[in-house]
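# Okay, predicted coordinates and the sequence, questions at the end:
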Amino acid sequence: MPRLFFSLIFVFAASIASAAEVTDLYQAQAPVESQSEEDRKRLAPDLLKQVVIKVVGDRRAVEQADISALVTDAERYIDQHYYQQISTIDNDTPTQQLALTMDFNANGINTALQRIGLPVWDKIRPESLLWVAIDYQGKQQLITEGDEDSLVLQIQQAAKKRGIPLLMPLMDLEDQSQLTFNDVSTGNTTAVNQASERYGASIVVTARLSGNAESAEISWQAILGEDTERWSSQGNVQTAIQQGVDELADRLGRRLNMPISSSGDTELAIQVSGVNDFEGYSRLMDYLGSLQVVSDIKVGSLGSEKLDLVLVIQAEPERFRQLLSMGRVVQPDSTDNTGLQYRLLP
């Protein structure tokens, strides 16, 4: 069998700078044999559980909770379902397969999770920039999103299943001048971080996988702020990739998700500087309104390019402040010690 090598070292920026909205957070998909009602009803509980894991962000938290009643009543939460042909991997080769897609009701799911006591990872999530070096069938190269490679498809599908926004490099002349195959395959974090600056991603990813299509082992490393975490995954390539991405999502989810407050709304007063025109004001309000845990925004005074706001949130304020800085729209004022003053980014 051909030898397969590519590397996976996850390097997280010290502070989360860029994020994207996951638009299919309450959607799940699975291959299906037919469009029969029997197959649809049989798959509904499994697809709902996929959504719960994606929304909560942490498989361990879901497994420790009792979601049996929610899953058993899966059809109650379906907004719509449809069928389509999707790309899947068969013997390391992309192929077409009929799939069932279900969209579940976001408010209904969130209310059920609140009753169960499970946290919710907001739909605004950090973007991951993924550099992948492959040494496969005698070829050494850095792959991009546009490459027709089964590894790209498997990584994208694994990230989509867990609601992780994924970026891949352009590998244009600028990238090629800053980063070599050896930089990525050996995890040269200095070179990788420098090449990644242009993308503004929150999470920078490089890598290491060894083995072949049938038997692979991936060693993962994550630097999250001042913490370094490592884990590994094994199996065929598709399984090893999904297990590794699952673990990444779990660790991110535990850091960034937050329980929906059962004690009612909390008001949080903040001040945002740098709001000097209507475009900036609209961008700020659109961002705040997109956050699931923000139920209302009360606008106060605007003076000297500083906007006073009172946010009505359904979350613990300290965890919310961490989320607020994640979207590359505002950042904490470095001269403020209260955690209540922010600056609108350009």
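Yep, that arrived. Numbers count the residues shown, from 1 in each chain.

# When you work out contacts or count neighbours from here on, use the C-alpha atoms and nothing else.
OK.

# ok, residues contacting stretch 169-188?
For stretch 169-188, the external contacting residues (C-alpha atoms under 8 Å, 6 or more residues apart in numbering) are 6-7, 9, 129-134, 140-145, 189, 191-192, 194-195, 206-208.

# go with 10 Å
5-11, 129-135, 140-146, 189-196, 198-199, 205-209, 221 (C-alpha atoms under 10 Å, 6 or more residues apart in numbering).

# in it, what counts as buried?
Buried residues in stretch 169-188, counting neighbours by 16 or more other C-alpha atoms under 10 Å, are found at 169, 171, 175, 179, 180, 181, 183, 184, 185, 186, 187.

# Quick one: distance of that stretch to the chain centre.
Counting by C-alpha atoms, centre = their mean, to the nearest Å, stretch 169-188 is centred 23 Å from the centre of its parent chain.

# At which residues are the helices of the stretch 51-200 of the chain located?
Using DSSP state H, counting those that start in this stretch, the helices of the stretch 51-200 of the chain run over 59-64, 68-72, 106-116, 150-161, 173-178, 181-185, 189-196.

# okay, now the one to match up with it:
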Amino acid sequence: MRHIFKASGSLLLLLLVIVFGSAESALAADYSKVSYEIADRSEATRGTSMRRGLQEVIVRLMGVREPGQYPAVRDMLRKPERFIQQYQYHSALADQGGDEVLQILMVFDVQAISRVLQEAQLPLWSGARANILVWMAVDEGDARYLIANNTHREVRELMDRIAQSRGISLLFPLYDLQEQKDIQFMDVWGGFFDYLKTASARYADTVILAGRIYKNRLDNDWVGGPWSMQIEDDYSTMEGGKGALLPVLEQVIDELVTRMRQQTLSVAGEITDMSVRMRIEGINQVANYARVIQYLTGLQSVQDVQINALIGDRLELILILQEGINSLEEEIALGTLLDVVSGQEALWYRLRP
């Protein structure tokens, strides 16, 4: 859900400090870094890794599994080095020991990438993303178990890597003595979601994902599902896939991302009849940010202000109007805070110094 601001005074300023001071840095920290194992340090290998890394960052920002369907993204992928802030090589031991493996670590310019995507009117998955609490029962044929936060590292880390590449974070239950008393393997396997929902209350502000996977004894394939999801108050289910473990887990994570994204997506054109999109340049300080929000929420023609994105020094908002757009423009013209930016679309302003 987008945040709606109708606050004032110290509370608003505190919120703005949190949002302004941490939103962009958190975005960059979470979504900008990518690393891969590579065969060598050749230019061709580096170029391939940069294209792959840029696509992964775009997936995180958009919440779309195949962003290459968009022409603007294909253009970006032709010269991924434009969006690289830094890269370096690193040698590390393989997970299972043995020989060293070569890795390339890359940091991408998330603000520049977001700017290009928004200028192309592509959908960005904006706003804070809740952690996902995963209740998963596994049947390997000769062993049955629940995945907890400190057990069965291989499956857990595989799911973590998939989630990270999609821009989300997973939590696994502690499965301490209290949870062992309340939740048994068959509760998760059988999809008794009410029990799981009650047990999940200790993990505040999380999306709940619950389901099962098992290994088919006939062909040794993994079979996933059914899965249950609760995103805020929205409960839904889905069937799983069949095949190798990686694609089976990817399928459920991709579907979860799609459903989470649908609740928070900000796309140009996805605006109600009484809503308009506004862009304001020159927002480079917390104080400026506060002035703009307080000013807009005080206008007679404005019912609510929804913060959509902050790209560089440009603030993008969705305004819910009580009156028409003409009334809004007239009110702003009478004020002394905002100037119209010529040559741009409607409701594009610059903050006066």
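Yep, it's here. Not measured: the values here are computed from a predicted model.

# Kindly reformat the helices of the stretch 51-200 of the first structure as a markdown table containing distance to residue 225 of the first structure.
Below are the helices of the stretch 51-200 of the first structure laid out as a markdown table (distance: least, C-alpha to C-alpha, whole Å):
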| stretch | distance to residue 225 of the first structure |
| --- | --- |
| helix 59-64 | 23 |
| helix 68-72 | 36 |
| helix 106-116 | 29 |
| helix 150-161 | 22 |
| helix 173-178 | 24 |
| helix 181-185 | 21 |
| helix 189-196 | 14 |
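
# and of these, who's closest to residue 297 of the first structure?
Distance to residue 297 of the first structure, taken as C-alpha to C-alpha, is lowest for helix 106-116 among those, at 19.2 Å.

# Just give me the mean distance for that closest one relative to the second structure.
Mean deviation of helix 106-116 of the first structure relative to the second structure after superposition (mean C-alpha distance after the TM-score superposition for the first structure): 1.0 Å.

# how far does that helix sit from the chain's center?
20 Å.

# Stretch 101-121 of the first structure now?
17 Å.

# matching residues in the second structure for that stretch?
Stretch 101-121 of the first structure corresponds to residues 105-125 in the second structure, going by TM-score structural alignment.

# repeat for stretch 240-258 of the first structure
Going by TM-score structural alignment: stretch 240-258 of the first structure matches residues 248-266.

# My guess is residue 156 of the first structure contacts residue 146. True?
No. Judged on C-alpha atoms under 10 Å, residue 156 of the first structure makes no contact with residue 146 at a distance of 11.5 Å.

# Could I get the buried residue list for stretch 65-73 of the second structure?
Quick answer for stretch 65-73 of the second structure (16+ other C-alpha under 10 Å): 65, 67, 68, 72, 73.

# Widest-spaced pair of those?
Top of the distance list for those (C-alpha to C-alpha): 65 and 72, 15.5 Å.

# where exactly do the strands run in the stretch 201-346 of the first structure?
203-211, 216-224, 227-235, 258-259, 266-273, 294-303, 306-313, 330-332, 341-344 (DSSP state E, counting those that start in this stretch).

# helices or strands up against the fourth one?
Packing partners of strand 258-259 of the first structure (3 or more C-alpha pairs under 10 Å, 6 or more residues apart in numbering; DSSP states H and E): strand 119-120, helix 317-324.

# how about the nearest residue to residue 211 of the first structure, chain neighbours excluded?
Nearest residue to residue 211 of the first structure in three dimensions, chain neighbours excluded: residue 4, at 5.4 Å (C-alpha to C-alpha, 6 or more residues apart in numbering).

# That neighbour: neighbour count?
20 (other C-alpha atoms under 10 Å).

# and if you look at residue 150 of the second structure?
The burial count for residue 150 of the second structure: 11, using other C-alpha under 10 Å.

# quick one: what's aligned to it in the first structure?
Per TM-score structural alignment, residue 150 of the second structure is aligned with residue 146.

# Now do the contacts for that match.
Listed by C-alpha under 10 Å, 6+ apart, the contact partners of residue 146 of the first structure are 152, 168, 169, 170.

# Repeat the analysis, applying 6 Å as the threshold.
Contacts for residue 146 of the first structure (C-alpha atoms under 6 Å, 6 or more residues apart in numbering) come out as none.

# That one and residue 34 of the first structure: what is the separation?
Residue 146 of the first structure sits 31 Å away from residue 34 of the first structure, going by C-alpha to C-alpha, to the nearest Å.

# And for residue 246 of the first structure?
28 Å.

# So between these two, which is more surrounded?
Between residue 246 of the first structure and residue 34, counted using other C-alpha under 10 Å, the more crowded position is residue 246 (23 against 13).

# Give me the nearest residue to that one, chain neighbours excluded.
residue 162 (6.9 Å).

# do residue 267 of the second structure as well
According to C-alpha to C-alpha, 6+ apart, the nearest residue to residue 267 of the second structure is residue 123 (4.8 Å).

# Burial check on that neighbour, number of neighbours?
Residue 123 of the second structure has 19 nearby residues by other C-alpha under 10 Å.

# go on, residue 234 of the second structure?
So residue 234 of the second structure, with other C-alpha under 10 Å, has 11 neighbours.

# Check the spacing between it and residue 77 of the second structure real quick.
Taking C-alpha to C-alpha, one finds residue 234 of the second structure at 36 Å from residue 77 of the second structure.

# swap in residue 202 of the second structure?
Separation of residue 202 of the second structure from residue 77 of the second structure (C-alpha to C-alpha): 43 Å.

# Quick one: residues contacting residue 146 of the second structure.
Contacts for residue 146 of the second structure (C-alpha under 6 Å, 6+ apart) come out as 136, 137.

# one more time with 7 Å
For residue 146 of the second structure, the contact set (C-alpha atoms under 7 Å, 6 or more residues apart in numbering) comprises 136, 137, 138, 185.

# now, which of those residues sits nearest residue 310 of the second structure?
Distances from residue 310 of the second structure to the contacts of residue 146 of the second structure, taken by C-alpha to C-alpha, are shortest for residue 136, at 36.5 Å.

# what does the closest one align to in the first structure?
If you follow residue 136 of the second structure across to the first structure using TM-score structural alignment, you land on residue 132.
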